[in-house]
Structure formats: C-alpha cells, structure tokens
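**Q** Sequence first, predicted model second:
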Amino acid sequence: MNPSLTLLEAQSKLEYYCSYQERCHQEVVQKLYELGMKSQEIDTIVVHLLQHNFLNEERFARSFARGKHRIKQWGKVRIVNELKARHIAAPNITAALSEISVAQSQETFDTLAQRHWETLREPNAEKKKKKFCDYLLRKGWESHLVYEKMKELSSSTSSD
C-alpha cells in the first residue's frame, strides 16, 4: 500500500496492468484499492481506462471463455459461473460463449472424457463411474453430456 501514489501514477500503473492481460472491472477496482486509492479516484481511473480501451468487459469475457475452454478444458457451465462470479453482464457472457463452437466444444469434451476414463484406476465399476462424472461436472460440462458419455464408455469397456 502506497498512500503517496498520485492519480496519474496509479493511472499509469493500471494502464500497464490492463495492457499485458485482459482484466475485468472487479480486478481493476481491487488492484486500485490495494494501491490505496480512494473511491472517487478509482471511479476516475476506471472511466479513463474504459475511454482509452484498456478495459473492455466484453473483450475480457470473450478472451476468458476462449482461454479457459482451450487451455483448462472447462465446459460452458463452469465458464458461465466464473464470469458471473466476476460480475460480468449477461450480454457479455452470451458473447463469450459464442467464442466456443459446438464442434470445438464436443471435440474437447470427447477427448477429455476419453482420456480421463482411461486414466482412472478404480477396480469398482460404480466408484469409477462416480469419479468420472464428478471430474467432468467439476470442469463445468453439462450433466446430460457427462452421463451419456459415462454410459457409452462403461458399456464399451464392459463388453471388451
């Protein structure tokens, strides 16, 4: 906490903070509080960042959805919940989900499910199914997809 930080110094720090990674409003406000800024100064800086396109909630949401889906292999449920936790507006969440194609989502889900099923070393079939479902549900995949895939994989391994 640096109480001697001027408005321009804080603004400059936040421009840099927003330029090397997309940020949501909540992260920016939190950072400003950590820097010891007052509410009125925070409002001024946030408006400046918005006007100069350092801060754009839709761009953040789209980038967040693409990254979490591609890198962490999260499903839409988890992505939506995480965006809501960051106070992202519903239209921006919808825009973010449009970044993930149905084909891309299905391919990611199939690959992840197959890989996880094969790595589970659980002799008890029911426990294996539960572990499989819990993992994919935690990753934010829709329950109907998870249960269909579990049935498909468990029947294919039991018939081998």
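**A** Sure, I can see it.

**Q** Could you use CA atoms for every contact and neighbour count after this?
**A** Noted.

**Q** can I assume Lys128 is in contact with His116?
**A** No - applying CA atoms under 8 Å as the test, Lys128 and His116 come out as separate, 10.4 Å apart.

**Q** neighbour count winner among these two?
**A** More crowded of Lys128 and His116, by other CA atoms under 10 Å: Lys128, with 17 against 14.

**Q** putting a second one here so we can go through both:
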Amino acid sequence: MEKKSFTFEEIKLKLVNYCVYQDRCHAEVEQKMREFLLIDEAKEEIILYLMKENYLNEERFTRSYIRGKFYIKHWGKTKIKIHLKQKQISDKLISICFDEIHEDDYEKTIRKIYQDYYDKQSGLKDYQRKAKTIKYLISRGFEYEKIIDNFGNA
C-alpha cells in the first residue's frame, strides 16, 4: 500500500493534535515523526514550534505521567522512574517532578496495597505472607526501605 504524502503544514498540524490529545515527551513525538518522511531540518523546525507554542513541554509531561502512574495505576517511584528513563527523561527532571506525589499519600498507598495483598494470602505462615507481600510491593516499584519503614514489625 502506498503511503499517503502530506504537506509540511499538514504534518505539523497532525503533530500538534497528537500533543493536544495527551501530554507527550520528546521521544514520543520523535517516534511519531518517523511515520512521515521528513528531513532533519523539518523535524527540528516542528519540534521547536511545538515547544515554542507549549504543545510539547517535558516538565508538564513528566508531572502528568508521575501523577497518573501513581494516583491511578498505584506504581511506586522506582517503576515510574524506570519508565520515564525509557522515554529519555533526565534524572534531574524526574527528581524535581516527584513532588507531584505527596509523601503521606505514598505511605498510605504502600500500607493499603500491603494490607490488601497480605490479607489475600492464605494457607501460609505469617513470615511467608509477609515476605510474599514485600516482594509484591517491590514488583510494583516501591522501595524496599519505604516498605520496611511502614511494616518493619508488621
């Protein structure tokens, strides 16, 4: 099937819409641009335009990503950070944006997930339930130290 060709302005508009629909990071926009046969100068011009007009804002993307993954998906900071790094977001920006997660919400979430998962484990000795639950929280991206701080003597 032949690829439909678009004018520069049509491609620019498609990428504006792509960014308006949902916050995007540079890596996602660059990936999307690969669908269109653009020379490097055109890609650069579009990226600069999207940034200048605030359609593309790496900090806004990072903050919204962190909020969504924590408050909706209940991921821990470790898992969030790994996924943001895969999107080429810098450590510095990630650290700055982690203030989107309130510390008491973070600890409450750890306690709730811990309790829910712990209660579901049956037919196991207490220490086995505890070990399995801690392992589960780590797999969700929560830091071992944080889990132990909340459940040192659970």
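**A** Sure thing, it's come through. Predicted, not measured: the structure shown is a model, and the values here were computed from it.

**Q** How alike are these chains, TM-score-wise?
**A** The TM-score (TM-score structural alignment, normalised by the length of structure 2) is 0.88; 153 aligned residues with a CA RMSD of 2.0 Å.

**Q** secondary structure element for the residue found closest to Met150 of structure 1 once you drop the neighbours it is linked to in the chain?
**A** Nearest residue to Met150 of structure 1, sequence neighbours excluded (CA to CA, 6 or more residues apart in numbering): Lys129, at 6.5 Å. For Lys129 of structure 1, the element it lies in under DSSP states H and E is helix 125-138.

**Q** Would you mind getting the average deviation of that helix from structure 2?
**A** Once fitted to structure 2, helix 125-138 of structure 1 is off its aligned match by 2.7 Å on average (mean CA distance after the TM-score superposition for structure 1).

**Q** Distance from that helix to the middle of the chain?
**A** Centroid displacement of helix 125-138 of structure 1 relative to its chain, using CA atoms, centre = their mean, to the nearest Å, is 22 Å.

**Q** so the residue nearest to Met150 of structure 1 touches Lys149, yeah?
**A** No - taking contacts as CA under 8 Å, Lys129 of structure 1 lies outside contact range of Lys149: 10.2 Å.

**Q** Now do the helix holding Lys129 of structure 1: which elements does it pack against?
**A** helix 102-119, helix 143-158 (3 or more CA pairs under 8 Å, 6 or more residues apart in numbering; DSSP states H and E).

**Q** Distance to Leu83 of structure 1 for the ones you listed - can I get that in a markdown table?
**A** Compiled in a markdown table, these are given as follows (distance: least, CA to CA, whole Å):
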| stretch | distance to Leu83 of structure 1 |
| --- | --- |
| helix 102-119 | 18 |
| helix 143-158 | 19 |
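
**Q** Indicate which one of those helices is closest to Ala96 of structure 1.
**A** helix 102-119 (13.3 Å; CA to CA).

**Q** contact partners of the strand or helix carrying Lys14 of structure 2?
**A** Per DSSP H and E: Lys14 of structure 2 is located in helix 8-21. The contact list for helix 8-21 of structure 2 (CA atoms under 8 Å, 6 or more residues apart in numbering) reads Val29, Lys32, Met33, Phe36, Ala42, Ile46, Leu50, Tyr55, Leu56.
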